[in-house]
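Peer 1: Generate a structure from the sequence data that follows.
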Amino acid sequence: MPVDRLLPTREAEDLLDLVRDIADKELAPRVDEHERTETYPEGLFGLLGQAGLLGLPYPEEFGGGNQPYEVYLQVLEELAAHWAAVAVAASVHSLAAFPLLSAGTSAQCQRWAEDILSGSLIGGYSLSEPQAGSDAAALTCRADKGPDGYRINGAKAWITHGGKADFYALFARTGPGSDGISCFFAPGQTDGLTFGRPEEKMGLHAIPTTAAFWDDALLAPDRLIGREGQGLKIAFSALDSGRLGIAACATGLAQAALDAAVTYAHERTAFGRKIIDHQGLGFLLADMAAAVDSARATYLDAARRRDQGRPHSRQASVAKLIATDAAMKVTTDAVQVFGGYGYTRDYPVERYMREAKIMQIFEGTNQIQRLVICRQLAR
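Peer 2: Reported below is the predicted structural model:
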């Protein structure tokens, strides 16, 4: 059912109408087949790029939509309500673009930004490693500078769009300690770069997640984004925005589960009444609706702070924590509403529940979000 949104302008309302139309026509008819067969939706991200949906929060100067984050996140939510894997990949694409658009030189932005924001180049984010997930400062992948550029050696893990992306925001060690990590704009096709087979995941089957292996691969000097040693600062700044993207995706997934549960509760009867008219189940649906509305409110609060240039790191962590925990609860409760049918693949709610779990983990686990919040309170 359409969500009654509070959008700042008529232009934003028209944009959301466009997104719904694209999602209804291009995502909804394809999602079940691709998720069931674990096949990549070829051409779909190019279509989203042509519609202007992959560069919404970035400047018009480079082909972006110059939309406030408040609007961009509601676009992500709408996409996620139709196809979570695609929405997450779109969020990661925006995350991968952030280092270039925020810390790149004018020449670098002129060279690559327009192709990224138009969807001609699809991006992946390559920070995590097999032994350095939540502890990003512990990464060991190295970038050794020589006369011809940087030689990259090491392994990366958990890359959304791994092996499919055209570029990666790559974080590698150029020196000791937390100040020895740098950021690179790495092409997806590079001699010495190979990828592992896609992970066999619980959900989000249509978009591959892989490891990457760098074996003496050479990156030209102009592939360095920002200064040497600036990588963690760039990464953490990007993750504030990325966490908001995941919060919006989780909210869209929860909304889809709520909608499915309410529709089923109107159709199913028990003891001579629609099951929605039984107070026990009605209260369960009410709690689900309250959780979805609360999740949306938290990410919009953080987005509005970001749009106003105000500190929002704590609010981004709160939004990610609240929205993804809500998605896990709401999708689980949706399965309960469906009863035995909810446990089968005849209905999408079992998929929603599987997809919700990872949202409590990536872009910083919810335990890490609590740590971020606690540290800010301690200050």
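Peer 1: all contacts plus neighbour counts: C-alpha atoms, from now on.
Peer 2: Noted.
Peer 1: For the helix or strand where Arg20 lies, buried residues please.
Peer 2: Secondary-structure element containing Arg20, defined by DSSP states H and E: helix 10-22. Applying a neighbour-count criterion of 16 or more other Cα atoms under 10 Å, the buried positions in helix 10-22 are 12, 15-16, 19-20, 22.
Peer 1: Check which helices and strands that helix sits against.
Peer 2: For helix 10-22, the packing partners by 3 or more Cα pairs under 8 Å, 6 or more residues apart in numbering; DSSP states H and E come out as helix 69-82.
Peer 1: a strand runs through Ile152, doesn't it?
Peer 2: Yes. With the criterion set as DSSP: H, G, I helix; E, B strand; the rest coil, the secondary structure at Ile152 is a strand.
Peer 1: now Asp44: how far from Glu77?
Peer 2: For the record, residue 44 is Leu, not Asp. For Leu44, the distance to Glu77 (Cα to Cα, to the nearest Å) stands at 17 Å.
Peer 1: ignore the last one, Leu193
Peer 2: In this structure, Leu193 and Glu77 are separated by 33 Å, where distance is defined by Cα to Cα.
Peer 1: Please name the residues that touch the spatially most distant residue from the centre of the chain.
Peer 2: Largest separation from the mean C-alpha position in the chain: Gly272, at 43.6 Å (Cα atoms, centre = their mean). If you count contacts by Cα atoms under 8 Å, 6 or more residues apart in numbering, Gly272 has none.
Peer 1: got it, and the one 4 residues further on?
Peer 2: Residues in contact with Ile276 (Cα under 8 Å, 6+ apart) are 262, 265-266, 282.
Peer 1: Please check those residues and keep the buried ones.
Peer 2: Of those, these count as buried by 16+ other Cα under 10 Å: 262, 265, 282.
Peer 1: could you dump those to CSV with distance to Pro187 and secondary structure?
Peer 2: Formatted as CSV, the entries for the buried ones among the contacts of Ile276 read as follows, by distance: Cα to Cα, whole Å; DSSP: H, G, I helix; E, B strand; the rest coil:
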residue, distance to Pro187, secondary structure
Val262, 46, helix
Ala265, 49, helix
Gly282, 52, helix
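Peer 1: close enough to count as contact, Asp191 and Leu218?
Peer 2: Yes. Asp191 is within contact range of Leu218, at 7.5 Å (criterion: Cα atoms under 8 Å).
Peer 1: Now the second one, please; I'll put the structures next to each other:
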Amino acid sequence: MNLELTETQTLIRDTARKFARERVAPQARTFDREETFATELYRELASLGLMGVNISAKYGGAEAGVVAYSLAMMEMSAACASTSVTMAVTNMCAELIHTYGNDAQREKFVTRLTSGEAVAGSFALSEPHAGSDPRAMRTTAVRRGDTWVLNGSKQWITSGEYAGVMVVWAQTGGQGGKGISAFIVEGGTPGLHVGKHEDKMGLRASNTVSLTFEDCAIPADNLLGKEGDGFKLAMIALDGGRIGIASQACGVARAALDASVRYAKDRKAFGQAIGEFQGLSFMMANMATELEAAELLTLRAASLKEEGKPFTREASMAKLFASEMSNRAVDKAVQIHGGYGYIDEFPVERYFRDARVQTIYEGTSEVQRLVIARETFKLFG
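Peer 2: Okay, here's the model as predicted:
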């Protein structure tokens, strides 16, 4: 097995690392405290190809592949998880339209996402009563002549207030998942109303809102894929999205480990650096080992997707392990910092808050275990 990065993967990783460390990290604390949605920063990310890492150059993407995307997400997340989640959802929307849209949709919408014109993309699937069970969604879309008219509401929509391009799911008839279709909706469309900005525990610089559709008419040409394909498209997108969240978890955990090592070398107690005490050094040994394992699981899933091979099971494994690993890592980081870990003078309290949602969004840990069990029965049954 060759674990060496290609020249392109190395270039994308190093580009993301440089931007994350020089442009994002110095502002991350301020972004978090002031809940800043950094519009111009996202346009800069787009100019570097980081809003369409796995998108063809024809439509403004970097055409660098899924592994490169995962590496870029790790670097951005180590600097600011709020920035990385906006980057992740935008990449996911662009890739979904790029893969399943027609030429006109790619030209119109994918280029807006990769260029930064749209600022960000949104993935509008969840509803107040339909989170882990999207088949229960109540939003409807009815065909009226040359338009589709949407009515309903969505919940916990990342970048929903600012996104220029959204992929929205709605019931169009039929039973269960077979009655769900996907649509491309532009920000500012009449009948689309943005709800309040959610006051979240973490990812406070990431915009999260509810959306309401009231007789929201969109062109019939904005149907993504075929009518009734929506549930399938959502599941495909979520498989890829889990690689993104696993990558984010690895990045946050790496930042927590880095901060812990630096603090443990500097902080003295009982006449020596606290890192020299076995109890704390073993904590960091466990953090480092679990981080390496999570990164390998994540890059394996990314590699399988890039090669066009089945990756559902591997993506869920990576997301499950990496997100739970990240929560353990940030918990240890706060403990290593002691009282300083509980105040925002040090970044580990932000890492702690940001990591918590990783076991919830893009499919909870419980859902990941269901997926892994189902796929394992298929594999070994």
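Peer 1: Overlay the chains and give the TM-score.
Peer 2: Between these two chains, after superposing, the TM-score reads 0.97 (TM-score structural alignment, normalised by the length of structure 1); 375 aligned residues with a Cα RMSD of 1.3 Å.
Peer 1: sorry, back to before: in structure 2, point out the residues matching the helix holding Arg20 of structure 1.
Peer 2: Applying TM-score structural alignment, one finds that helix 10-22 of structure 1 aligns to the residue range 7-19 of structure 2.
Peer 1: Quick check: the gap between Tyr69 of structure 2 and Ala315 of structure 2.
Peer 2: The value you get for Tyr69 of structure 2 to Ala315 of structure 2, if Cα to Cα is used, is 14 Å.
Peer 1: of the two, who's got more company?
Peer 2: Regarding Tyr69 of structure 2 and Ala315, a neighbour count based on other Cα atoms under 10 Å identifies Ala315 as having more, with 31 against 28.
Peer 1: Can you verify my assumption that the more buried one contacts Asp239?
Peer 2: Yes. Contact status for Ala315 of structure 2 versus Asp239: in contact at 6.1 Å, counting by Cα under 8 Å.
Peer 1: Structure 1: which residue goes with Ala38 of structure 2?
Peer 2: For Ala38 of structure 2, the aligned residue in structure 1 is Pro41 (criterion: TM-score structural alignment).
Peer 1: show me what contacts that match?
Peer 2: The neighbourhood of Pro41 of structure 1, defined by Cα under 8 Å, 6+ apart, consists of 34, 206-207.
Peer 1: go with 7 Å
Peer 2: Contacts were defined as Cα atoms under 7 Å, 6 or more residues apart in numbering; by that measure Pro41 of structure 1 touches 34, 206.
Peer 1: How about the secondary structure of it?
Peer 2: For Pro41 of structure 1, the secondary-structure state derived from three-state DSSP is coil.
Peer 1: do you know how far it is from Pro208 of structure 1?
Peer 2: Here the distance between Pro41 of structure 1 and Pro208 of structure 1 works out to 11 Å (Cα to Cα).
Peer 1: Could you tell me how far stretch 240-254 of structure 1 lies from the centre of the chain?
Peer 2: Going by Cα atoms, centre = their mean, to the nearest Å, the spacing between the C-alpha centre of stretch 240-254 of structure 1 and its chain's C-alpha centre is 6 Å.
Peer 1: what's the mean gap between it and the aligned bit of structure 2?
Peer 2: If you overlay the two and look at stretch 240-254 of structure 1, the average distance to its match in structure 2 is 0.4 Å (mean Cα distance after the TM-score superposition for structure 1).
Peer 1: Can you mark which positions in that stretch are buried?
Peer 2: 240-254.
Peer 1: what's the answer for stretch 95-103 of structure 1, then?
Peer 2: Residues of stretch 95-103 of structure 1 classed as buried by neighbour count (16+ other Cα under 10 Å): 95-101, 103.
Peer 1: export those residues to CSV and tack on distance to Arg379 of structure 1?
Peer 2: As requested, the buried residues of stretch 95-103 of structure 1 are exported to CSV (distance: Cα to Cα, whole Å):
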residue, distance to Arg379 of structure 1
Leu95, 27
Ala96, 30
Ala97, 31
Phe98, 27
Pro99, 27
Leu100, 31
Leu101, 30
Ala103, 27
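Peer 1: how much does the helix holding Arg20 of structure 1 stray from structure 2?
Peer 2: With mean Cα distance after the TM-score superposition for structure 1, helix 10-22 of structure 1 averages 2.2 Å from its match.
Peer 1: And Gly175 of structure 1, how far from Ile116 of structure 1?
Peer 2: Spatial separation of Gly175 of structure 1 from Ile116 of structure 1 under the definition Cα to Cα is 29 Å.
Peer 1: More neighbours: those two, which one.
Peer 2: For Gly175 of structure 1 and Ile116, the more surrounded residue by other Cα under 10 Å is Ile116, and the numbers stand at 26 against 15.
Peer 1: which ones are touching the more buried one?
Peer 2: Ile122.
Peer 1: counterpart of it in structure 2?
Peer 2: Superposed on structure 2 with TM-score structural alignment, Ile116 of structure 1 falls opposite Leu113.
Peer 1: Quickly find the element holding that match.
Peer 2: Element membership for Leu113 of structure 2, per DSSP H and E: helix 111-115.
Peer 1: quick one: that helix to structure 1 mean distance?
Peer 2: With the two structures superposed, helix 111-115 of structure 2 lies on average 1.8 Å from its match in structure 1, counting by mean Cα distance after the TM-score superposition for structure 1.
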